[in-house]
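[1] got a structure for you, letters missing:
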């Protein structure tokens, strides 16, 4: 059984809105669709189905938002991590690729609608996503990205160095890409708000109800927990990296990778006017990414991936994060400290788009949100609701694939990729006479 990172050490656990009252499943329940997993994907699927008049039961092993949905960095960036839009169309076919692109690029707007419709207090701000260019050569790649997202109907543009400095307060950038639809929030508050929305819509939501087995009984499924069971026509496993048994082998389809996250003490008001004054999400633009944004208290919340000593040597990690932040923004005080530090789990696989896996007649699993959990988990609810309502597979925005094991190289692939990105960026910076960030 996988041991997950501590949940109660996160900034979000300390600052989120209260969870609605929920109880474990006891006894037998019958339903049209049972969803396993109380994160964004599971809860938006439940809400979508209830809006369509489908009877839904949701089982969560811990509490709503316990997994990646409650401990991520809180940025809502409606893009794809590595795949280009044209590459997606080639991989999925033009029609399916366009359907997925339309859903993913509207993921932040969908989150905004859930927040508005259900009055979720989750620190939501939709001020945009900025990806910077720390060397001149990066501008060409960002220009292509800006043009491709604009062609897909997104508020996407390339900006010059002067505008980048105005938005970010940093003089390090030669320019960058601005996607105005990006947002950020308190991810656990959003999760708990979605849980309230589920209950409001009539979803039977049970917490502390880990699915321990799923068996066929005639044309139906029986999902068993420690104290009860759910008899259903169809079921969806939406547990992602937090899959905890259940006998369906979903955890074999990915390898877990643990990002690191940290939050500063609240920065003074005069500093916040100089550092990321546009109050959006920042990406420094290196392949070995450094992403950051504010929370409601004025803390900068940053995220990176472990590499070498980073993530293992805590004093070094904290100093490295501060050095990187102050290199970009020397206005940040030297005495800034990291009040919170935590880690989470990602279900990494060889592609960086969500995957739907057939588990048997009327059963499907969804994994692979790949660091874009807020918009991706939000938009997946519509796709999985379509599947549950028998929309033909050819008309879904994602194919339903045969369950397959993650290739062995995925155990070390992400680390090797990070090292390669760092080497590539460092060599390019030296060729162009650009200063390297600390601890490159």
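    Received the coordinates, thanks. Remember, predicted model here, so these are calculated numbers, not experimental data.

[2] switch to C-alpha atoms for all contacts and neighbour counts from now on
    Will do.

[3] where do the helices of the stretch 201-350 of the chain begin and end?
    Secondary structure of the stretch 201-350 of the chain (DSSP state H, counting those that start in this stretch): helices at 269-272, 314-328.

[4] could I get the buried residue list for stretch 87-107?
    Applying a neighbour-count criterion of 16 or more other CA atoms under 10 Å, one finds 88-89, 92, 96-107 buried in stretch 87-107.

[5] comparison target, given below:
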């Protein structure tokens, strides 16, 4: 089964209130800061900068939330993915690790505090996150990682099969990591709420305004679009999984991965009654993960990894439907009415990247599946840098933009790697 991007039957697009599109840029303008990308990262930076009194213009080739921010799974999960604490420390060093760990572990709280501060209506709930273990090896690794993360401020614990079943409604897993800080939002409503908060404080947002070039012009930057140029002291590049050639090597520094999702219409209580009854989100520890959530109106949302079909669309939806029934047999026979996806950015070291290629040009991207929480942290941090924070005081190390070695070959072979990982997951899950 395939479907075309970008908005094929998206639940978030369907259920968000109608909103007037932002107009395109039609004349030359001046600002203190130009932000490229109207997603979580760019809009969070714009909001912080506007509150500090700066004139901010945001440009997007689509509109607010057109990229991954409006199509994500909407899970607000703290904790850096993939890497154990010792690995992160080895990559960034002890001092940077302590800052990065603190920001990561507090990232979900920061998002929900932000939502409360600006009274953003986005179906926000912070009921906890279950990361279920698909094998004995995954369980052992989780226990070791939990001990290390708890030592630096996390509050996680392993729960047994009975508690997993009570909290999730599934008996497919014998143990899970329970993180009480996790939660969920309606992602498109959240990103639009960030835009509204920014606009109320003077941020100007222009949609359907693709940026063709950025260049230094004396002491300022020129951001070129079809409708006009924006002159500013700073440029924030917040394009994440949709990064292109605007910044040299930026697109080559990430793998653009496309998670896909499926969703039902509201389900009757006798079907969905015991699935995630307390509102937890859920994901698993497989190499090719699943993630799921129950909506306030009793819809189910189930996500995983998509694969390009070679025709401009995505495939993998059939696998999601089968896997959903494996985890939740209660969903046997339900009708999945929505199917969609959007690009995220995965870095080779699985850490967010903050770059400052030239004076006045700053880039943040690479959230590796933790985008709702960590992108908002990144946006705030980039604003702090623009407002005068020294690079050494930031929680993200400022690094050079560097292409991934043999990236094109790795991208070409990715579908085969994913299939192999699925096979290994299958063997271990059995």
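    Yes, it's here. If you're wondering where the values come from, they're calculated on a predicted model, not measured in any experiment.

[6] picking up where we left off before, residue 256 of the first structure: which of the helices of the stretch 201-350 of the first structure is closest?
    When these are compared by CA to CA, helix 314-328 sits nearest residue 256 of the first structure, at 20.7 Å.

[7] report all helices and strands that that closest one contacts.
    Helices and strands touching helix 314-328 of the first structure, by 3 or more CA pairs under 8 Å, 6 or more residues apart in numbering; DSSP states H and E: there are none.

[8] map residue 360 of the second structure across to the first structure for me.
    Aligned by TM-score structural alignment, residue 360 of the second structure pairs with residue 362 of the first structure.

[9] what's the distance between the closest residue to that match other than its chain neighbours and residue 129 of the first structure?
    Nearest residue to residue 362 of the first structure in three dimensions, chain neighbours excluded: residue 234, at 4.7 Å (CA to CA, 6 or more residues apart in numbering). Distance, residue 234 of the first structure to residue 129 of the first structure, using CA to CA, to the nearest Å: 38 Å.

[10] hmm, back to that, just send the helices of the stretch 201-350 of the first structure back as a markdown table, with distance to residue 411 of the first structure too.
    What follows is the helices of the stretch 201-350 of the first structure, written out as a markdown table (distance: least, CA to CA, whole Å):
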| stretch | distance to residue 411 of the first structure |
| --- | --- |
| helix 269-272 | 40 |
| helix 314-328 | 23 |
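
[11] let's have those in a markdown table, adding distance to residue 9 of the first structure and mean neighbour count.
    Shown next, in a markdown table, are the helices of the stretch 201-350 of the first structure (distance: least, CA to CA, whole Å; neighbours: other CA atoms under 10 Å):
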| stretch | distance to residue 9 of the first structure | mean neighbour count |
| --- | --- | --- |
| helix 269-272 | 25 | 14 |
| helix 314-328 | 15 | 17 |
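
[12] list just the nearest of the buried residues of stretch 87-107 of the first structure to residue 315 of the first structure.
    residue 107 (36.8 Å).

[13] so residue 66 of the first structure: helix, strand or coil?
    Under DSSP: H, G, I helix; E, B strand; the rest coil, residue 66 of the first structure falls in the coil class.
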